[in-house]
Each structure stands twice: as C-alpha cells, then as structure tokens.
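S.K.: The following comprises the amino acid sequence and a computationally predicted model.
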Amino acid sequence: MGMHEFQIIQSYFTSPPLRADLGVGDDCALFRVTQGHQCAVTSDMLVAGRHFFWDVDARTLGHKALAVNLSDLAAMGAEPLGFTLSLALPAVSEAWLADFSGGLLNLAREFNCDLIGGDTTKSVASLEHNGLVINITAFGQVPAGAAIRRDGARVGDDVWVSGTLGDAACALALLLRERSGEVLSVAEALALTALRPRLECPMPRVALGAALRGVASSMLDLSDGLAGDVRHVLQASNADVEIDCDALPLSSPLKNLNLEQECPLWHAWRDALTGGDDYELCFTAPVTQRDVLAALSIHVGVPLTRVGRVVEREGEAPNVLWRSENSPEGLVHMSEWRGYNHFS
C-alpha cells in the first residue's frame, strides 16, 4: 500500500517550528507578528509544463518553489516568517519527495522561515503536463508603514535593479534547444552550465529588500521581465520611465555568448528585458540616495545598477521610453516589448 496524505506530511514536511507557535499537524497554524509590524502575504502557483520541466531536479524545484515567494516578500521589504505548501501529486515517489522537501526546507532554514501547513492531494496527468502542481503561500512581517509599495515612484527618481538580468531567460532558451535534440556549440554549452543555476535556483534578495526600507520609493521583483514588470510601478505611480539600455547589467556568460554568436546587442537586451525569472529587485529612489545606495550595495553584497529615471506621464497608459547611444538601431525592435505573459 502506498503512502497516504498524512504519512507524506509526517515523513517529509514536518519539522520543529523555528518561530511559529504551532506549525504542521493541527487544523491551523499559529504564528505571531512582532508588535508594531504588519503581516505581508503572497502566493504563487507552479505548474508542470508551464513553469518548469516535468523532469526537473526535485531538489532545485523545491528551492525555487519557495524562492519565488520569498522574492515577493523581499520586494516589499518584508522579513519571512512562515509558509504553507499545497501539492497535487500524480503519484507518490519517496525519492522525489525526499529531494523536493530537502531543497524546500534547506532554503526555509536559511531564512528562518517555518513550513506551517498546507495540503496534499492526488492529481490527474494530461497530455500537456504530468499533473504536478505546487502552490505556496508565504507570510512575512514589515514595520507598520514601512512596506515598499509600487505606488511611491516620483518624477525625477532613479530606476535601479539588483544583480544581472537575462541569465534565466538565456538558460531556458538553450535548454529548450538542447531538449529538442539540437547539439549546442561549445560556447553555448558553457553558457548553459554557467547560467542554469539562475533559472533553477534563484536566490531571493531578502536582506536587500529590508535594507531598502526608507530608501526606495517603490519596488517590485522581476519575475516576468523588466519591460513588463516596470509598467506595474508606472501604472500605480501614474508616471512613465526612461530606460538606458546601455546600462542594463548583463552577466559575463550572457555577454560572451552574444559576442560568440555575433548577435546584435539588442538580442541580449531582449533576454534582459522580456525573458523573466530573474527574481531581482527593481526599485526607484530619489537622486539624493545615490551615495546611500552605493554603500548599501557593498554592505549587503549585491550589485546595484542605475538603469533609468522616472518621467512625467505623457498618455493614458504607462509608457517605457528606451534609450541607447551604443546601439540605437536596436531600439526599433523594442516598441512592443513586454514581459512574459502566462496566457500567451
């Protein structure tokens, strides 16, 4: 007889609470938010065949499933407290559950974040995917009134991003070609090895998000590509933005592959702006905060790059104005660029 739901929970998803008063094993979990703080809540669903390959390494999948939620908490400057996990499994594999829970709970411990409940059920596989669905709801806390929202950008503010952009999108494109049977060149294979961790094991910028409280005027995390995500800030803040494409932070593997393939520069911009899965932070801040941000970048050990500025809204819809001195010919391709669309 196979394992039933409660055996799965007890065997793989139960551990002593790190900070919750009551975690897995009762009808509800109990946890406290520090006095003077607000509770921040976010939820993300990952579906096999849409968000990940059905045969992806289970340990990295467990890591990413939690990481994308912690990235949302980071985007509001929140400290993680706990999370719930709901799994729809097509079948029970104890080896898969051990690896998945290992990746998930290792990241949870790194951020002192309890698994406090959830649900498991059997799913039905289809031609499109193997039936695996993962849903996580994460809870965090942020000092009352200190959350960094999307509606705080002001005309004249700088636009900043953390880390590098486009690595996950490039890795995904190379993986899709490899899985289709295409033989990658030596340069492409090296780039895939270097960039694949950015796709499968993103690291949420929790410390950076907390450090930006009182510094950033607005913020979000880049899950669907800067070209699309930044428009959410513009819509909420009633502004437009100018983006300097020459300033976009590109990793060495991405730049080197672009040079190796003799691609125009705007090909790398496309990955950086529209690919998604970066899970870096994009934020705005007053010009007066530049020195503060330079010191903050060194303190948290995360590169920060100024890529544009907020400008007055010109029309009814938010608009992104692309700028480049190094490759102005590439701008003609960019007028309709948007981020990843789950229903495209």
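M.R.: The structure has been received and is ready for your questions.
S.K.: Every contact and neighbour count from this point should use C-alpha atoms.
M.R.: OK.
S.K.: Which residue ranges of this protein form helices?
M.R.: 5-12, 58-74, 94-110, 167-179, 186-200, 206-211, 226-237, 252-260, 265-274, 290-300 (DSSP state H).
S.K.: here's the one I want to compare it with:
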Amino acid sequence: MGEFDLIRRFFQRPVRRAALGVGDDCALLAPGPGMQLAVSCDMLVQGRHFFPDVDPHLLGHKSLAVNLSDLAASGATPLAFTLALSLPLADEAWCAAFSEGMFALAAQHDCELIGGDTTAGPLNICITVLGEVPAGQALLRSGARAGDDIWVSGNLGDARLALDALLGRHPLPPALLTTARTRLEAPTPRVALGQALRGVATSALDVSDGLLGDLQHILDASGVGACIDTSLTTPLIAAYADMLGSEAIFDRDYLRQCTLAGGDDYELCFTAPPQARDAVLQAGAASATPVTRIGCIEAHAGLRLVDAAGEPVAAHFASFDHFAD
C-alpha cells in the first residue's frame, strides 16, 4: 500500500465545513463573520507521550483530544484539523483502528480532517487544530484578577496514577488501573465547558503538564499570585479506592504529587470572580462537566499551598518539562 493509497483509504473524507480539504496543496477554510480563528498544534511521540503497545483506536482519540483541549481552553468551537503522521510501516490494521478512533471523536465535535502529511519513520503524530471564537471573546491566560476564584473541571491525578502503575512505580489493583488508564489514554476534551465559560471566566488554560506548573502560566500572564487548597484536588480514583477499602495504597504526599503535578489530565483550570459562582456552576451543568473551586487569586506574586485547615503545605511539586534537568 503506497502513501497516497493510505491517505485515500484511511484519512480522506468529504468536507462539510471547509471549502477545500484533503487532496490539494492547501486546504481552504473561512470562519464566520465576526469570528476569530483559533489555532493550536500538538505532537505525540512514541516512547515520550504513549507506550508502543497502546491501542491504536485510543491513540487516535487522544491525538485529537489533546488538541481539542487547547480549543476548549480558549472557548473556541472546533472547525477542522490537519494530521502529520510518521509511520514505521503502512500497517493496514493499525491505520484502520487509529483513524476510527480519531474520526469518532472528530464527529462528536463536528471537526473535519482537511489535510496533512505522511512519511515513513518513527511513530510520530502531529495535529494542528483550527477553531473559531467570537471576536474579543476568547478565553486567555492574562485576565485573572485578585479575588477571583480558581476552578478546575473534572478530576486531576488519575492519569498520573495510571502512568506510574504501568511503569511499575506504584502498582494499582486491576479494577483501579482500568479506570485510571482510561483517563490516561482517552481524555475528554472539555469543549462544551470552554464555550459555556465565555463571558464568565476571566482566564483559562488546559492542564496538560500538571496543575501547578500550568496555573503558573496564568499567574505570570496576569501578574498575580494564588492560594490553592490541596484538600480539594483529590483524584477520582482515590474515591474508588476508599469504596473498595484500598485507601492504604495511597499516601497523602503521593496523592498531592499526582494531583498537583501529575500531568496528562486535559482538564480546564480557570478563574472567575466570586459573584460568578452560580454562572460557573450553571456552565458546568450545561456541559455535563463537574467543576470544583480549589482556591483564589491573590494580588501579590507567588503560589501558596494550604491544607483543609488553612495550614501551609511545605512541599515542592515539579510539573512536567520535556527539557528539565
């Protein structure tokens, strides 16, 4: 099977929203009047972002999900995406499963593949996603103000628990690993929540490298500080462990590490003024997404961590960095 046969068989579909899609030198896309184009790009590399034996259907899902999560953090509506795919060989079964997983998620968000590139080489997936947002309404990192609440969607830390278990660092009972692994390999992009937060949230981003490291981007861009109640960031998997009587497998410091610096959550972290609490809860309900208030923005620089009693948590949590020493 040649390169262009592969593209036509697994990745070429009729366009619905684009003016021109796969098969030409450039795709053509026109956002609606009064709209701004939101663009993001993410790369997934085997051995760095996913295991070699990962289910290709799940990998197709995640490859697009991590990009849609960026659009969600901007409050944008997905339009289309491009795919650059490096494959060690043209494996038909793998391509079929990968494309099915990717297109299934794309269909959920009415987001179509409009072009890209394929080449032979180590497995590497690079997607560029395009969305639209009403002019002047995009959620940014720079709008947080002193007194704002800090919120997160969903649950944090489950993906890190799964990763550590799969690497043999911190084993999990099989039932818990199955649940946590789903969070690692098939994250849910919070697109509907991001759109519902337009005009409500003052800043937002998606949590990909760990809550504290990512939140710091908001603090830097907005020129503010923050206080986080670490008792409010417990991963969902820990609740399952409690129900099964397996809470002994988790210690408090380890849970904090997973939730505050674990990464691969692809949840939204956002800020909003206290008077918007009802609006935030309504946005969560309208998008069927749990939201939790975990702290507040402070005027002075710095990031403080406290426990449920308001006592300082003295610990260092380093979020993921590809090039950290």
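M.R.: Received, thanks. Here the structure is a predicted model, which means the values were calculated and not measured.
S.K.: Of the helices of structure 1, which stretch is the most buried?
M.R.: helix 58-74 (a mean of 25; mean count of other CA atoms under 10 Å).
S.K.: What range does it cover in structure 2?
M.R.: Using TM-score structural alignment, helix 58-74 of structure 1 corresponds to residues 56-72 of structure 2.
S.K.: What of stretch 196-208 of structure 1?
M.R.: Counting by TM-score structural alignment, stretch 196-208 of structure 1 corresponds to 181-193 in structure 2.
S.K.: mean shift between the match of helix 58-74 of structure 1 and structure 1?
M.R.: Averaged over the aligned pairs, stretch 56-72 of structure 2 sits 0.3 Å from structure 1 after superposition, using mean CA distance after the TM-score superposition for structure 1.
S.K.: now that stretch: how far from the chain's centre is it?
M.R.: 8 Å (CA atoms, centre = their mean, to the nearest Å).
S.K.: sorry, back to before: how about JSON lines for the helices of structure 1, with distance to Arg306 of structure 1 added?
M.R.: Formatted as JSON lines, those follow (distance: least, CA to CA, whole Å):
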{"stretch": "helix 5-12", "distance to Arg306 of structure 1": "43"}
{"stretch": "helix 58-74", "distance to Arg306 of structure 1": "19"}
{"stretch": "helix 94-110", "distance to Arg306 of structure 1": "29"}
{"stretch": "helix 167-179", "distance to Arg306 of structure 1": "18"}
{"stretch": "helix 186-200", "distance to Arg306 of structure 1": "21"}
{"stretch": "helix 206-211", "distance to Arg306 of structure 1": "15"}
{"stretch": "helix 226-237", "distance to Arg306 of structure 1": "13"}
{"stretch": "helix 252-260", "distance to Arg306 of structure 1": "18"}
{"stretch": "helix 265-274", "distance to Arg306 of structure 1": "15"}
{"stretch": "helix 290-300", "distance to Arg306 of structure 1": "9"}
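S.K.: between the ones you listed, which gets nearest to Val311 of structure 1?
M.R.: helix 226-237 (9.7 Å; CA to CA).
S.K.: Next, the mean deviation of the closest one compared to structure 2.
M.R.: Mean deviation of helix 226-237 of structure 1 from its aligned counterpart in structure 2 after superposition (mean CA distance after the TM-score superposition for structure 1): 0.4 Å.
S.K.: what span of structure 2 lines up against that helix?
M.R.: The aligned range for helix 226-237 of structure 1 is 211-222, by TM-score structural alignment.
S.K.: Ok, which of the helices of structure 1 comes nearest Ile134 of structure 1?
M.R.: helix 58-74 (7.3 Å).
S.K.: helices or strands next to that closest one in the packing?
M.R.: Here helix 58-74 of structure 1 touches strand 37-47, strand 79-89, helix 94-110, strand 133-143, helix 186-200, helix 206-211, strand 218-222, going by 3 or more CA pairs under 8 Å, 6 or more residues apart in numbering; DSSP states H and E.
S.K.: What separation do you get for the most centrally placed residue in structure 2 and Phe10 of structure 2?
M.R.: Centroid check for structure 2 by CA atoms, centre = their mean gives Tyr266 as the closest residue, at 2.2 Å. Distance of Tyr266 of structure 2 to Phe10 of structure 2, given as CA to CA, to the nearest Å: 27 Å.
S.K.: Please identify the buried residues of stretch 307-326 of structure 1?
M.R.: Buried positions in stretch 307-326 of structure 1, judged by neighbour count with 16 or more other CA atoms under 10 Å: 307-311, 313, 318-320, 322-323.
S.K.: Before I go, just wanted to say thanks for your time.
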